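> My questions are about this predicted structure, shown below with the sequence.
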Amino acid sequence: MNEPVAVTGLGLVTPAGEGTDATWDAVCRGAGTATHDPALAGLPVDFSCRVPLSPEDLDRRVGRTAWRMSRNASLAVLAARQAVRDAGFDPGTWNGDRVAVVIGCGLGADAVREEQAGRLAELGADMVSALTIPQIIPNMAAGEVSIALGARGPGLAPATACASGATAVAVARDLLATGQCDVAVAGATEAAVTPLTSVGFWRMGALSRRADAPAGASRPFAADRDGFVLAEGAGVLVLERTEDATARGARPRALLAGCGSTSDAHHPTAPAPDAGGAEAALRTALADAGLAPRDVDHVNAHGTSTPLGDAGEAALIARVLPHRPSVTAPKGVLGHGLGAAGAIEAALTVLTLQHRTVPPIANLGAPASEFDIDCVTGEPRRQEVRTAVSHSFGFGGHNVVLALTRAP
């Protein structure tokens, strides 16, 4: 069992807007953000959840180095700066040698890859950007965050598909526990709303096809769910050892008490039918935190709105947590941010603990009749949440669960 670490800062850039307040307000309203997307016009699925920042807006926010960054990296830098500021740090004065950066992603800068491949095919080699490789390699968001913050400690870029953000947070906790850093800037980013990505997921049957009402398309745990909505965004948390946070007078937003990671070893894309690997991740996170299943007050579910995924997760929750803790699923509002989702949802779980409020699941009147779980619907629920778990599951059979507790 590891000592809990303090979450002292949060940064979010999501389809609900820039900053934690914008995203928290949106998930509490419970209204979906999906809209028709001009970049996807004419494709089988032509809607998505995009961050409401144009390339020009994002460049202005990021500043003088934005010219060399992909959207993927820019979103990460923006969220990381928010989180560090929220934690009360000044990167100009901290000891950067003791600051780690762990920023995961699932697909990375797919838009750059598609654009430059098109230029090569249509215009020739001389018209391909010299920035192509620095922009598309999956570690570059972590690299740009390190550069922006002057963070010279360990720099890592986990890629565990849709569990990447949660993996990054778990890895950062381990870096703190083993003394490899004193501050960890951890999270994930994704900006892969592109024609090829959309069509690829559509061919798999993973996307909702509710083009007549995009805002209502993502409906986790509903009987008539038919797939997820492609989204982008970034989420970053600042983690410190609790004694270090106390020593500098910082008040933790919450505590990261335990982490569990497992693999299904079952199938490239389908979850294990019995959700055995996900269950093992949940039980490992709770054991790591010194908690029993009955201690869990709330579940921030992976809740993708896919038929197989939601069924397995609902069965898992009912089996391991039969006392029926409250359940929410932010993807109903924000869509599926792929590699960024786990970090965004970990941040929202921290806010649930802080605000003693559980946001509702968008587009859900009641869970499917076969699901014996307590989904929060309609309005936010006031609740004394002391312990919560955040689930993240990814293609390849990656399962990551984070256990968080309210700060004293």
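Alright, I've got the coordinates. Numbering: from 1, shown residues only.
> CA only for contacts and neighbour counts going forward, please
Will do.
> quick one, what contacts Thr160?
Counting by Cα atoms under 8 Å, 6 or more residues apart in numbering, Thr160 makes contact with 105-106, 167, 339, 394-396, 398.
> That should have said Gly153, apologies.
96-101, 180-181.
> tell me the two of those residues that are most distant?
Spanning the widest gap among the contacts of Gly153 are Gly96 and Gln180, at 12.4 Å by Cα to Cα.
> Which member of the contacts of Gly153 is positioned nearest Gly155?
For the contacts of Gly153, the nearest to Gly155 is Val101 (4.9 Å; Cα to Cα).
> Tell me the secondary structure at the closest one.
What DSSP: H, G, I helix; E, B strand; the rest coil gives for Val101 is strand.
> Thr349 too?
Per three-state DSSP, Thr349 ends up helix.
> Which residues are in contact with it?
Neighbouring residues of Thr349 by Cα under 8 Å, 6+ apart: 300, 388-390, 404.
> and which of these is nearest to Ile361?
Asn300 (10.2 Å).
> Assign Gly332 to helix, strand or coil.
Going by three-state DSSP: Gly332 is helix.
> I'd assumed Pro220 was in contact with it.
Yes - applying Cα atoms under 8 Å as the test, Gly332 and Pro220 come out as touching, 6.1 Å apart.
> Mind checking which of these two has more residues around it?
Using other Cα atoms under 10 Å as the criterion, Gly332 and Pro220 rank with Pro220 on top: 34 against 31.
> Against Asn399, how distant is the more buried one?
Distance, Pro220 to Asn399, by Cα to Cα, to the nearest Å: 18 Å.
> State the distance from the residue nearest to the spatial centre of the chain to Ala83.
Residue closest to the average C-alpha location in the chain (Cα atoms, centre = their mean): Ala341, at 2.3 Å. Distance, Ala341 to Ala83, using Cα to Cα: 16 Å.
> Please apply the same query to Ala125.
As judged by Cα to Cα, Ala125 and Ala83 stand 40 Å apart.
> Over to Gly365?
Per Cα to Cα, Gly365 is found 34 Å from Ala83.
> who has more neighbours, these two?
More crowded of Gly365 and Ala83, by other Cα under 10 Å: Ala83, with 27 against 15.
> any idea which helix or strand carries that one?
According to DSSP states H and E, Ala83 maps onto helix 71-86.
> got it, and Ser146?
Taking DSSP H and E as the criterion, Ser146 maps to helix 140-149.
> Tell me where the stretch 1-150 of the chain has helices.
Taking DSSP state H, counting those that start in this stretch as the test, the helices found in the stretch 1-150 of the chain are 20-29, 55-62, 71-86, 110-123, 132-136, 140-149.
> for comparison:
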Amino acid sequence: MSSTNRTVVVTGIGATTPLGGDAASTWEGLIAGRSGVKPLEQDWAADQAVRIAAPVAVEPTEVIPRPQARRLDRSAQFALIAAKEAWADAGFEAKAGEDPTVDPDRLGAVIASGIGGVTTLLDQYDVLKEKGVRRVSPHTVPMLMPNSPSANVGLAVGARAGVHTPVSACASGAEAIGYAIEMIRTGRADVVVAGGTEAAIHPLPIAAFGNMMAMSKNNDDPQGASRPYDVARDGFVLGEGAGVVVLESAEHAAKRGARVYAEAVGQGISADAHDIVQPEPEGRGISHALQNLLDRNDLDPAEIVHVNAHATSTPAGDIAELKALRKVFGDDADHMAVSATKSMTGHLLGGAGGVETVATVLALYHRVAPPTINVENLDPEAEANADVVRGEARKLPVEGRIAALNDSFGFGGHNVVLAFRSV
């Protein structure tokens, strides 16, 4: 097909997170304001400055047959679980080619990871050192590749229109979904399976993040450690899991009678050009991404009633994002209910944009915004710039079409903002 500007919709959702093994249980946990953060019980955690994390609620080996799981890095296991749920939720009964409602040549997959198969790489290096060359798994390279999750999802659904792996640190999952929207808009595909995954709860990443002073060391209160916008916030909590959506052209979805969760309006992208780790303190890069979203898409700021914020619980990043929202939207920011779901899931790095897209879409579908938990003393700068949903979930307007944003930002200054609209 030639270049077009087709409407894109969300027809399937899937997730495996610290709050639940699927999208429904994850959503229930978010609305209930439940934390998935726990003490680390592994022997290696005793020597760490950070001894808390947010592991998945359901181990992937409870879902994936063990022979298959042994050939997949943990990040690919999560992606496959979430993608299969989203695929079935969209109403597809088999992979493309076997299901007559989807053409494999018109099906794509875009699954991102910020770090990739780090646990496979580090574990197999330990095997090499301790047991020798012959004991290293022959599956190591296909497992550790950053594109392993997307490749395995593409194989599972039979995608032949293109399988891609954006890597933009903590913005990776959102960038994958934005890329997928463009694949459909421009006519490359009719259907794309898209999202993000991460599995980095391992002694090396935790030691490294801890030594950067990026993570919370509130080991005595795990469930209260991730506290975006609180004056006492002291860093993020590492989480793991995946979130995946099925995107379709509105025409293709209508032809097969698919249920539609929301319209995927589009994306806005920018870069800070400021620092490899620190965000630009005034949120200028984020402002550019938000403005880019408005300039490139049919979106009225008055429609936007909800923002799923990046809000990792770091002193600088949380406020920079809210300053950007205020700068771009002005008084319209007053009617945007801001939720920081990382207060419950922890920070899934490259998987965050995928999981938070699922949350954003469900917020529109059910017309309710999840709470931000653990905000005991709201930062005055947060209060001055945004309407933070605290304590318990908040109903969104029940009449008319409403829109919501999902913000994702990453080391290196990557900024991605996604917009969705109710149908």
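On my side now, so go ahead. Worth saying up front: this structure is predicted, and the values here are computed from it rather than measured.
> coming back round to it: in ChimeraX, how would I select just the buried ones from the contacts of Gly153 of the first structure?
Selection command for ChimeraX covering only the buried members of the contacts of Gly153 of the first structure, criterion 16 or more other Cα atoms under 10 Å:
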select :96,98,99,100,101,180,181
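> Distance check, Thr53 of the second structure against Gln77 of the second structure.
Careful, residue 53 of the second structure is Ala and not Thr. 19 Å.
> What of Pro281 of the second structure?
36 Å.
> residues contacting the residue mapped onto Val13 of the first structure from the second structure?
Matched by TM-score structural alignment, Val13 of the first structure corresponds to Thr16 in the second structure. Counting by Cα under 8 Å, 6+ apart, Thr16 of the second structure makes contact with 22-23, 26, 56-58, 78, 81-82, 241-243.
> Leaving out chain neighbours, which residue sits closest to Thr16 of the second structure?
Asp22 (5.0 Å; Cα to Cα, 6 or more residues apart in numbering).
> Next: Gln82 of the first structure.
Gly11 (4.7 Å).
> Please work out which residues of the first structure line up with stretch 164-183 of the second structure.
Using TM-score structural alignment, stretch 164-183 of the second structure pairs with 156-175 in the first structure.
> just stretch 114-133 of the second structure next, same as before
Taking TM-score structural alignment, stretch 114-133 of the second structure hits residues 106-125 over in the first structure.
> just stretch 206-217 of the second structure next, same as before
Using TM-score structural alignment, stretch 206-217 of the second structure pairs with 198-209 in the first structure.
> Please apply the same query to stretch 26-34 of the second structure.
Using TM-score structural alignment, stretch 26-34 of the second structure pairs with 23-31 in the first structure.
> Buried residues of that stretch, list them for me.
Under 16+ other Cα under 10 Å, the buried positions of stretch 23-31 of the first structure are 23-24, 26-31.
> for stretch 104-123 of the second structure, same thing?
104-121.
> Spatially, what comes nearest to Val192 of the second structure if we skip its sequence neighbours?
That would be Gly108: by Cα to Cα, 6+ apart, it lies 4.4 Å from Val192 of the second structure.
> got the contact list for Val171 of the first structure?
Val102.
> mean shift between the host helix or strand of it and the second structure?
For Val171 of the first structure, the host element (DSSP H and E) is helix 164-177. Overlaying the second structure shows helix 164-177 of the first structure at a mean distance of 0.6 Å from the equivalent residues (mean Cα distance after the TM-score superposition for the first structure).
> average offset between the helix or strand that comes right after that helix and the second structure?
Using DSSP H and E, the helix or strand that follows helix 164-177 of the first structure towards the C-terminus is strand 183-190. Here the mean offset of strand 183-190 of the first structure against the second structure after fitting is 0.5 Å, by mean Cα distance after the TM-score superposition for the first structure.
> what packs against strand 183-190 of the first structure?
Applying 3 or more Cα pairs under 8 Å, 6 or more residues apart in numbering; DSSP states H and E, we find strand 183-190 of the first structure packed against helix 71-86, strand 99-104, helix 164-177, strand 233-241, helix 341-355.
> distance of Gln383 of the first structure from Val145 of the first structure?
36 Å.
> Between these two, which is the more surrounded one?
Val145 (25 against 15).
> Include secondary structure when you put the contacts of Thr349 of the first structure into a markdown table, please.
Below are the contacts of Thr349 of the first structure laid out as a markdown table (three-state DSSP):
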| residue | secondary structure |
| --- | --- |
| Asn300 | strand |
| Ala388 | strand |
| Val389 | strand |
| Ser390 | strand |
| Leu404 | strand |
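> Which one of those is nearest to Pro268 of the first structure?
Pro268 of the first structure lies nearest to Ser390 out of these, by Cα to Cα, at 22.5 Å.
> what's the neighbour count on the counterpart of the closest one in the second structure?
Taking TM-score structural alignment, the alignment pairs Ser390 of the first structure with Asn406 from the second structure. The tally of other residues near Asn406 of the second structure (other Cα under 10 Å) stands at 25.
> And for the one 10 residues further on?
With neighbours defined by other Cα under 10 Å, the count for Val416 of the second structure comes to 34.
> cool, the one 4 residues further on as well?
Residues within reach of Phe420 of the second structure, counting by other Cα under 10 Å, total 26.
> ok, Arg367 of the first structure to Arg209 of the first structure distance?
Wrong residue type there; residue 367 of the first structure is Pro, not Arg. Distance, Pro367 of the first structure to Arg209 of the first structure, by Cα to Cα: 20 Å.
> ditto for Ala287 of the first structure
40 Å.
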